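Peer 1: this one's structure only:
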């Protein structure tokens, strides 16, 4: 396997991390997941904007080569060298601070790792979901991106696996609905769309952003706020969103929802256009 380390393409065997790596030692970094489809990186400008905002808030110096044109070229070369022919390819970008210092870092410079792999298919519909009653989500200046606080996602994923569920819905400290394990959550009622506010600690998802744009284009009213389990129980349809697309949820607990709501298809088509 070939990877891109600090924008140089090397073999996986030649890549290694020092014990002093700050991502490993202090979670001093983050990651971004992107999708390559039909010859281009989907929502690339939106991803780059979130990366730049994350680096700024972590006091990391911008990486000069991290531009749309260079990243597209680099990913194409990684796909070629790894001989990947899948229709949809998953890109992961890890960024962390250069080694040096203990809690107080010695540098604001960053290192970057880019990897590509075939995107495994997902079922079109999420079967059985339920609420996670373990560690809550918490809003912080860092909660809009992925990486620093992943332990509650790991623990929730373990709970999902043990319970034999297809999805778990995470709550914040006030038991407001926040998000799902690897996706944002939306629901439809009276042809209006509802989704938790970013203040619940959910990820500021790139697909979430584009669904909100699609709602504007369709002139569908959107409500972002704090919602309880009972609010969700009044929905006609519930769906999740991440970089792979939109997926309706068939059941939450004992309650069944419509998984063929026409608005979900409209939003999927428009958001991915």
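Peer 2: The structure has been received and is ready for your questions. These figures come from a predicted structure and were not determined experimentally.

Peer 1: contacts, neighbours, all on C-alpha from now
Peer 2: Fine.

Peer 1: all strands for the stretch 101-250 of the chain, in order.
Peer 2: For the stretch 101-250 of the chain, the strands defined by DSSP state E, counting those that start in this stretch cover 110-118, 126-131, 167-171, 177-180, 184-189, 192-196, 222-225, 237-242, 245-252.

Peer 1: ranking those by burial, who's on top?
Peer 2: For those, average neighbour numbers computed from mean count of other C-alpha atoms under 10 Å are highest in strand 177-180, which has a mean of 28.

Peer 1: roughly how far is that one from the heart of the chain?
Peer 2: 13 Å (C-alpha atoms, centre = their mean, to the nearest Å).

Peer 1: got a list of what residue 261 touches?
Peer 2: By C-alpha atoms under 8 Å, 6 or more residues apart in numbering, residue 261 lies in contact with residue 237.

Peer 1: As JSON lines, the strands of the stretch 101-250 of the chain with distance to residue 157 would be great.
Peer 2: As requested, the strands of the stretch 101-250 of the chain are exported to JSON lines (distance: least, C-alpha to C-alpha, whole Å):
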{"stretch": "strand 110-118", "distance to residue 157": "22"}
{"stretch": "strand 126-131", "distance to residue 157": "12"}
{"stretch": "strand 167-171", "distance to residue 157": "8"}
{"stretch": "strand 177-180", "distance to residue 157": "10"}
{"stretch": "strand 184-189", "distance to residue 157": "15"}
{"stretch": "strand 192-196", "distance to residue 157": "20"}
{"stretch": "strand 222-225", "distance to residue 157": "25"}
{"stretch": "strand 237-242", "distance to residue 157": "16"}
{"stretch": "strand 245-252", "distance to residue 157": "16"}
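
Peer 1: Looking at those strands, which is nearest to residue 47?
Peer 2: strand 237-242 (12.3 Å; C-alpha to C-alpha).

Peer 1: Are we agreed that residue 268 is in a strand?
Peer 2: No. Secondary structure assignment (DSSP: H, G, I helix; E, B strand; the rest coil) places residue 268 in helix, not in a strand.

Peer 1: from memory it sits against residue 246, does it?
Peer 2: Yes. If you go by C-alpha atoms under 8 Å, residue 268 and residue 246 touch, sitting 6.1 Å apart.

Peer 1: what is in contact with the two at once?
Peer 2: Going by C-alpha under 8 Å, 6+ apart, no residue sits against residue 268 while also sitting against residue 246.

Peer 1: Quick one: closest of the strands of the stretch 101-250 of the chain to residue 139.
Peer 2: strand 177-180 (9.8 Å).

Peer 1: helices or strands up against that closest one?
Peer 2: Using 3 or more C-alpha pairs under 8 Å, 6 or more residues apart in numbering; DSSP states H and E, the elements in contact with strand 177-180 are strand 167-171, strand 184-189, strand 192-196.

Peer 1: circling back: do you know which of the strands of the stretch 101-250 of the chain lies nearest residue 94?
Peer 2: Using C-alpha to C-alpha, those put strand 110-118 closest to residue 94, at 5.1 Å.

Peer 1: Next one for the comparison:
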């Protein structure tokens, strides 16, 4: 069942018209959230990113949209699903119907969709650069809007070329992220990830990794500009997102990477998930 504005409905009973602004203009944002053993992982970070995104896009935040209220709505939706220990949740917020580019209202509606999480890390993970189109390095690119055409085309390219993922570049040909997450590269004792000014999504797990690495005396974390050439020169590469956590990369073009540090960090992240926010 799907939560539509607080009401639990079967998908066939949800009435979303062709006037829906998410459908017509991509006028929507979303959060992808993981739930393990009925606990929303890093919920506060997801919530505050969601609120910040709504304010940035001039959506009217309902008075009832408190941290506690939305947590309750998510868990209410999970409770009526097939009972497993690991779920993937998509929380979608879109402006109400009406208007052309200029909306008739900034009031919103929302859906909460829950699926069993079947995503697992892979032992072999191949990566290459997607060069057909670029990700603009503006502030809007850091928000998870429903406009994911670049990610869609890059995912098709990856599938056609026997890859697991693609690196997205900005208009300056700097590394931004991968199709479904943030990217980190390790060279010696320095771990780099693209700065938000490069246009990458302000990922929740990205934030947690930066915090975690900052406390680790073995490594120095840098948010900076990264060229595709630097990926090839790296000792290790890994990607992060809210569902998979950390996925070490084993192959980039003709380069094969070690995965020792990535796996160690993945284990530390799992400990953090269990411990809570």
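Peer 2: Thanks, I have the structure now. On a predicted model such as this, the values are computed, not experimentally measured, just so you know.

Peer 1: What would you report as the TM-score here?
Peer 2: Overlay of the two chains. TM-score (TM-score structural alignment, normalised by the length of structure 1): 0.93; 271 aligned residues with a C-alpha RMSD of 1.7 Å.

Peer 1: Which one of the helices and strands packed on strand 177-180 of structure 1 lies nearest to residue 64 of structure 1?
Peer 2: Short answer: strand 184-189, nearest of those by C-alpha to C-alpha, at 30.6 Å.

Peer 1: which residues in structure 2 does that closest one match up with?
Peer 2: Alignment of strand 184-189 of structure 1 against structure 2: residues 182-187, by TM-score structural alignment.

Peer 1: Make JSON lines out of the helices and strands packed on strand 177-180 of structure 1 and add distance to residue 99 of structure 1.
Peer 2: JSON lines is the format used below for these (distance: least, C-alpha to C-alpha, whole Å):
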{"stretch": "strand 167-171", "distance to residue 99 of structure 1": "34"}
{"stretch": "strand 184-189", "distance to residue 99 of structure 1": "33"}
{"stretch": "strand 192-196", "distance to residue 99 of structure 1": "37"}
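
Peer 1: hmm, who's touching the match of strand 184-189 of structure 1?
Peer 2: 176-177, 191-194, 200-201, 203, 206, 231, 233-241.

Peer 1: any idea what residue 101 of structure 2 aligns with in structure 1?
Peer 2: By TM-score structural alignment, residue 101 of structure 2 lines up with residue 103.

Peer 1: Could you find the closest non-adjacent residue to its match?
Peer 2: residue 26 (7.5 Å; C-alpha to C-alpha, 6 or more residues apart in numbering).

Peer 1: What is the neighbour count of that neighbour?
Peer 2: 14 (other C-alpha atoms under 10 Å).

Peer 1: again with residue 35 of structure 1
Peer 2: For residue 35 of structure 1, using other C-alpha under 10 Å, the count is 21.

Peer 1: Report the separation between it and residue 87 of structure 1.
Peer 2: 10 Å (C-alpha to C-alpha, to the nearest Å).

Peer 1: Check residue 138 of structure 1 too.
Peer 2: From residue 138 of structure 1 to residue 87 of structure 1 the distance is 36 Å (C-alpha to C-alpha).

Peer 1: Who has more neighbours out of these two?
Peer 2: residue 138 (18 against 11).

Peer 1: Who are the contact partners of the aligned residue in structure 1 for residue 28 of structure 2?
Peer 2: Matched to structure 1 by TM-score structural alignment, residue 28 of structure 2 sits across from residue 29. Residue 29 of structure 1 makes contacts with 22, 23, 58, 94, 95, 96, 97, 147, 148, as judged by C-alpha under 8 Å, 6+ apart.

Peer 1: would TSV of the residues you listed with neighbour count be doable?
Peer 2: Shown next, in TSV, are the contacts of residue 29 of structure 1 (neighbours: other C-alpha atoms under 10 Å):
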residue	neighbour count
22	21
23	21
58	17
94	18
95	24
96	25
97	26
147	19
148	15
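
Peer 1: mapped onto structure 2, which of the residues you listed hold?
Peer 2: Cross-checking the contacts of residue 29 of structure 1 against structure 2 gives 22, 23, 94, 95, 96, 97, 147, 148 as conserved contacts, using both residues aligned by TM-score structural alignment, their matches' C-alpha atoms under 8 Å.

Peer 1: before we move on, back to that, so for residue 220 of structure 1, which of the helices and strands packed on strand 177-180 of structure 1 sits nearest?
Peer 2: Among those, if distance is taken as C-alpha to C-alpha, the winner is strand 192-196, at 6.1 Å.

Peer 1: which residues make contact with the closest one from outside it?
Peer 2: 177-179, 185-188, 202, 220-227.

Peer 1: again, only this time at 7 Å
Peer 2: 177-178, 185-188, 220-227 (C-alpha atoms under 7 Å, 6 or more residues apart in numbering).

Peer 1: Taking strand 167-171 as reference, get the angle to it.
Peer 2: 70 degrees (axes from the mean of the first three to the mean of the last three C-alpha atoms, to 10 degrees).

Peer 1: Tell me roughly how far strand 192-196 of structure 1 lies from structure 2 on average.
Peer 2: Comparing strand 192-196 of structure 1 with its match in structure 2 after superposition yields a mean distance of 0.9 Å (mean C-alpha distance after the TM-score superposition for structure 1).

Peer 1: Pick out whichever of the contacts of strand 192-196 of structure 1 sits closest to residue 255 of structure 1.
Peer 2: Out of the contacts of strand 192-196 of structure 1, the member with the shortest distance to residue 255 of structure 1 (by C-alpha to C-alpha) is residue 187, at 13.7 Å.

Peer 1: show me what contacts the closest residue to that closest one other than its chain neighbours?
Peer 2: Closest residue in space to residue 187 of structure 1, ignoring its immediate chain neighbours: residue 238 at 4.2 Å, by C-alpha to C-alpha, 6+ apart. Applying C-alpha under 7 Å, 6+ apart, one finds that residue 238 of structure 1 lies in contact with 186, 187, 188, 248, 249, 257.

Peer 1: Residue 159 of structure 1 is nearest to which of the strands of the stretch 101-250 of structure 1?
Peer 2: Closest among these, using C-alpha to C-alpha: strand 167-171, at 8.6 Å.

Peer 1: the inter-axis angle of the closest one versus strand 245-252?
Peer 2: 90 degrees.
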